[in-house]
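# task: produce atomic coordinates for the following.
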Amino acid sequence: MSLQHGHGFDLEARLRERERNGLRRDLSPLDAVAGRADVAADPGCAPPEFDEECVVFGANNYLGLAGDERVAAAAAAAAEDVGTGAGASRLVVGDTVAHRSLERRLAAEKGAERALAFSSGYAANVGTIAALDPDVIFSDELNHASIVDGVRFSGADVVVYDHCDVDSLADAMARRADAASDGESWLVVTDSVFSMDGDVAPLSAICDVADEHGAWTMVDEAHATGVYDGGVVGERDLTERVDVQLGTLSKALGAQGGFVAGSEPLVEHLLNAARSFVFSTGLAPPAAAAAERALDLAPERRDDLWANVARVRDGLEAMGYDVWGDTHVLPVVVGDRDAAVALDERLREAGILAPAIRPPTVPEGTSRLRLAPQATHTDAEIDRCLAAIEEAGEEVGVL
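Model (predicted):
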């Protein structure tokens, strides 16, 4: 029996279902990626019209380096000197001086013997976890989707422990130890800064539990790279205890790509066994050069970032909003998904981009605005954002 064309793929029905559940999303192109931008005049997208320049409070460009002229100049110079693209897998003919220079700088930043740049943070996670090929993986329940997918691809037995709960991890490892086979390889994997809750994993205690069972520890520093000196791992002096450090170049560093840092044998293994590295065109040289320059500039922006974060948090809490976490990511939790979407829409009308985050990205009943102040936001822009959020909250009925 032959299948009819399109059998089983009613995509319009799937889209209608998303619409009914308040889960359908659309693209809203901007003409810039810095802390402020105009909505692009794309008639196919029909974006809202703003009377003035909009202010972006939902990007991961925490240090404002995506719009820094010095970072752009480094990218432009690399494009002219090396080329706009690597042209091939780095194991073929795509390995350039820009890659090697960035990797030396990343290794120094992370206190590691060596680093390896991937085309994205997602590729770094899925490729690394699968290439390590552990027998058992212990994974925080709120780990990023790229970690979750890497765990799936690995084929390992998976144990999910309660979010940032070391007792839950310890209990899970103890139970598994009772039935473990000789020589099993165990991997504990966690984000350091969680991108939706804005909290930090208890890394020292996690390392303690992992050490008790001879497990490796892998930490994804995507939202910590650049914001903290050496990431959370470096700031907490855990470099010697964390076996695998990951990060991204596309958030606080304002470029594109991902990386892994660790021992020489780790990196040698990954460049031979991580399929997302072996079978992917190398990171674009301009992105590599931009990230390296951003690493040099990051320290000068950190104080401004934390001052802006404190100002926004204090303002939101004074209004009565429930603000989670204790980092530069500020989840403003309102609970109901419709209320979160309504807040998002009213803020857009006021020229503030602060996206609503809904299930399945976050658990049911915890829909929120995800605010991410940047080091380059001015006092006037922060005042404008806070005033708009207060007015929107009163209109929607969450204040």
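# contacts and neighbour counts: CA atoms only from here.
OK.
# what about the helices in the stretch 251-399 of the chain?
264-273, 275-278, 285-297, 299-319, 337-349, 379-396 (DSSP state H, counting those that start in this stretch).
# format these as CSV; extra columns: mean neighbour count and distance to G127.
What follows is the helices of the stretch 251-399 of the chain, written out as CSV (neighbours: other C-alpha atoms under 10 Å; distance: least, C-alpha to C-alpha, whole Å):
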stretch, mean neighbour count, distance to G127
helix 264-273, 16, 8
helix 275-278, 21, 5
helix 285-297, 25, 19
helix 299-319, 17, 30
helix 337-349, 21, 34
helix 379-396, 17, 39
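# ok, which of those helices comes nearest D229?
helix 299-319 (7.6 Å; C-alpha to C-alpha).
# and the closest one, how far out from the chain's middle?
20 Å (C-alpha atoms, centre = their mean, to the nearest Å).
# one more, so I can put them side by side:
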Amino acid sequence: MEDRGFDLEERVATLEEADLRRTLAPADRVAERGYFAPPPEGGLPVLDAEEVLVFASNNYLGLTGDQRVQNAARQAAATVGTGAGASRLVTGDTIVHHDLERQLAETKGADRALAFSSGYAANVGTITALEPDVVFSDELNHASIVDGCRLSGADVEIYDHCDASDLRSRLAAQADRPGADDESWLVVTDSVFSMDGTVAPLATICDAAEEFGAWVMVDEAHATGLYADGGGVVQAEGLADRVDVQLGTLSKALASQGGYVAGDDALIEYLVNDARSFVFSTGLAPTAAAAASEALHVARHGDVRERLWENVAHLRDGLETMGYTVLGDSQILPVLVGDRRDALDLADGIRDRGVLTPAIRPPTVPEGTSRIRVAPTATHDQDDVVACLEAFRAAGEEVGIL
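This next block holds a predicted model:
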């Protein structure tokens, strides 16, 4: 009989040979410090590891351990239940979901918001539901945006990263095609890019889109909760009335799980009925919705955002003073190394000094641009930041980068 299956062992071996195999290393908690099992798939971290400082998490505001957020999740579990139990359109719609969506809409300056089971589901579900004829997508957009574009069946135009001029040129070229007047166009971009730390020029992107009648969709996954009044870059730049579709995640600064879309009444009502990743998924767990809602409240009304940005400024200044090149202009601090092996060695040297900062290498980033991705949280104190900088100095000298 013919073997028409899949040689997965060979595929894994190929990854291993190319130094691309990833492994799991469980941690004892999600916080600014923790114990990690040694990869691959090591034993219990508390039994076979030393505590390390974590400068690698998207838990930007450090709220996963906040007592108020944890209490909100406990209360939701006790009063509503641990899971939604069904699609929101069946019996999985609860008061906890509506409280979260009300606060998200208020924060994002939108009529309504809709919570999805993940940010990935929000992107894929929204793009496919809109069924655009043409999508104009930043070349470094997240995989969930890329997959949403593919599944939508749209023609996809990739424009240069954060380059509104290139976007406008591509819009103009598309406008000259026969039949273009009858098409629906969508411009899609992340606001903060997770591997480069760059921030999209949203105002000029909106200018270009409006010139040609295209809608604008912005994914604020790495920005929600961190900017003006707990919003994202859209709020910081006063663009809520110019961005047609605002997306984000609840799993980063909001210390929970899930995603959301915010926009006008018609958009949300349509997605409730036609976004397959919403309609055919069990509703977001009430515990996750309650945790995110409380985290958003803390982000809006507390001082955690200010503490995060102070740590970001201290780290960037210290790294650049040593001679490192730090990319971007957000809370994500990619330290450019270049060579893949040097980046891995630098990450190992930093880890040996009790600080966890991952090496990002091809194919995640282009060849020759390997880097260390540094992500502080609001709960790192000044001693933690100094320890991180000292680890970078000692490891950099050891590897021969400094």
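# helices of the stretch 51-200 of structure 2, start to end?
According to DSSP H, counting those that start in this stretch, the helices that the stretch 51-200 of structure 2 contains are 67-79, 95-108, 119-130, 143-152, 164-175.
# helices or strands up against the longest one?
Read that as helix 95-108 of structure 2. Applying 3 or more C-alpha pairs under 8 Å, 6 or more residues apart in numbering; DSSP states H and E, one finds that helix 95-108 of structure 2 contacts strand 112-116, strand 259-263, helix 286-301.
# distance to A387 of structure 2 added to those, as JSON lines?
What follows is those, written out as JSON lines (distance: least, C-alpha to C-alpha, whole Å):
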{"stretch": "strand 112-116", "distance to A387 of structure 2": "38"}
{"stretch": "strand 259-263", "distance to A387 of structure 2": "34"}
{"stretch": "helix 286-301", "distance to A387 of structure 2": "26"}
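# quick one, which of the ones you listed is nearest to V30 of structure 2?
Per C-alpha to C-alpha, nearest to V30 of structure 2 of these: helix 286-301, 14.5 Å.
# I'd like to check the angle between that closest one and helix 95-108, please.
30 degrees (axes from the mean of the first three to the mean of the last three C-alpha atoms, to 10 degrees).
# which residues are contacting helix 286-301 of structure 2?
Contact partners of helix 286-301 of structure 2, identified using C-alpha atoms under 8 Å, 6 or more residues apart in numbering, comprise 61, 63, 68-70, 72-74, 76-77, 80-84, 94, 96-97, 99-100, 103, 225-226, 229-231, 250, 253-258, 304-305.
# what do we get in structure 2 for R175 of structure 1?
In structure 2, the residue paired with R175 of structure 1 is A173, using TM-score structural alignment.
# for E210 of structure 2, see how far away its match is.
15 Å (C-alpha to C-alpha, to the nearest Å).
# those two - which one has more neighbours?
E210 (13 against 10; other C-alpha atoms under 10 Å).
# part of a helix, is the more buried one?
Yes: according to DSSP: H, G, I helix; E, B strand; the rest coil, E210 of structure 2 belongs to a helix.
# how about the contacts made by R346 of structure 1?
By C-alpha under 8 Å, 6+ apart, the neighbours of R346 of structure 1 are A392.
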